[in-house]
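Here's a sequence, model it:
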Amino acid sequence: MRLLAVLLLCCSSAMPAIARTTQSERAAQDKKPDPQKKICKRQQVTGSYFTTRECHTKAEWDQMAEDARAASVRQRSAIRSSFGGN
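Okay, here's the model as predicted:
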């Protein structure tokens, strides 16, 4: 009986903390990033120990990622076709 009381006490004290966490997570999910906000990233330059800083909007970063993905797909399909694969 004493163990049950201790378990109930522990669980009931942890519930408000769990509720606060989920409320803050919901608030973070509700905020959508501003597509015009500049995002700066450090890029490693091939053949150099130095990094460069590139700043673009989220939309521009997304477009560059999509372009890189599409170029990779085109390159892979070109290699497959040159070897007679499907």
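
From here on, just use CA atoms for contacts and neighbour counts.
Noted.

Number of residues surrounding Ala59?
15 (other C-alpha atoms under 10 Å).

Kindly apply the preceding question to Ser72 instead.
12.

On the three-state scheme, it is what?
Of the three states, Ser72 takes helix under DSSP: H, G, I helix; E, B strand; the rest coil.

How about Asp34?
Going by three-state DSSP: Asp34 is coil.

how about it, what does it touch?
For Asp34, the contact set (C-alpha atoms under 8 Å, 6 or more residues apart in numbering) comprises Lys58.

list the buried ones in the helix or strand where Ile18 lies?
Taking DSSP states H and E as the criterion, Ile18 maps to helix 2-30. Buried residues in helix 2-30, counted by 16 or more other C-alpha atoms under 10 Å: none are found.

ok, then the element right after that helix?
Next along from helix 2-30, by DSSP H and E: strand 38-44.

please give me the structure for this one as well, since I'd like to look at both together:
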Amino acid sequence: MQRLLAATSLNPVNGEMNMRKLKLLVVFAISAPALSVVPAAADNGSQDGDRMICKYRQQTGTRFKTKICKTAAQWEAMAEEHRNALKQIVDLPQIKVCGPNGCD
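You can find the predicted model right below:
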């Protein structure tokens, strides 16, 4: 009877070992595509600014993300616009001093 239990996965010790092996197999199966190396595209004279970059953005009111694709130059221009807008907001005076005749 002991040999039969030892040979089957009904044995708790052997069952734990099989479960551990199964978990490792699942982890390796899931991580294998992530570890694969994608070869770099051949540079056919295209500049870095022409490269397409896709990002996922969360939209308000939904749990789904939207995929937005732009060139690297467009993403950089948009980031520069956002930095300038933020700088203008930060540089605004926070306290407005009014004279005896009111605010102008």
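
any chance you could map the helices in the second structure?
Taking DSSP state H to define them, one finds helices in the second structure at 2-7, 12-35, 72-91.

Out of those, the one nearest Asp50 of the second structure is which?
helix 72-91 (6.4 Å; C-alpha to C-alpha).

superposed on the first structure, where does that closest one end up, distance-wise?
By mean C-alpha distance after the TM-score superposition for the first structure, the fitted helix 72-91 of the second structure averages 0.6 Å away from its aligned residues in the first structure.

and that helix, which stretch of the first structure?
Per the alignment by TM-score structural alignment, helix 72-91 of the second structure matches residues 58-77 in the first structure.

can you list contacts of the matching stretch?
With C-alpha under 8 Å, 6+ apart as the criterion, stretch 58-77 of the first structure contacts Asp34, Pro35, Gln36, Lys37, Lys38, Ile39.

Could you find the closest non-adjacent residue to whatever residue of the second structure lines up with the third one?
Structural alignment (TM-score structural alignment) places Gln36 of the first structure against Asp50 in the second structure. Distances taken as C-alpha to C-alpha, 6 or more residues apart in numbering place Thr71 nearest to Asp50 of the second structure, at 5.5 Å, with adjacent residues excluded.

need the contact list for the one you found.
Gly49, Asp50, Arg51, Met52, Ile53.

what's the neighbour count on the first one?
The number of residues packed near Gly49 of the second structure is 14, by other C-alpha under 10 Å.

Could I get the helices of the second structure in CSV, plus columns for distance to Gln59 of the second structure?
Output for those, formatted as CSV (distance: least, C-alpha to C-alpha, whole Å):
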stretch, distance to Gln59 of the second structure
helix 2-7, 55
helix 12-35, 27
helix 72-91, 18
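
how about these, which one is nearest Arg57 of the second structure?
helix 72-91 (13.2 Å).

before we move on, the earlier item: in TSV, list the contacts of stretch 58-77 of the first structure along with distance to Arg76 of the first structure.
Compiled in TSV, the contacts of stretch 58-77 of the first structure are given as follows (distance: C-alpha to C-alpha, whole Å):
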residue	distance to Arg76 of the first structure
Asp34	34
Pro35	31
Gln36	33
Lys37	34
Lys38	32
Ile39	30
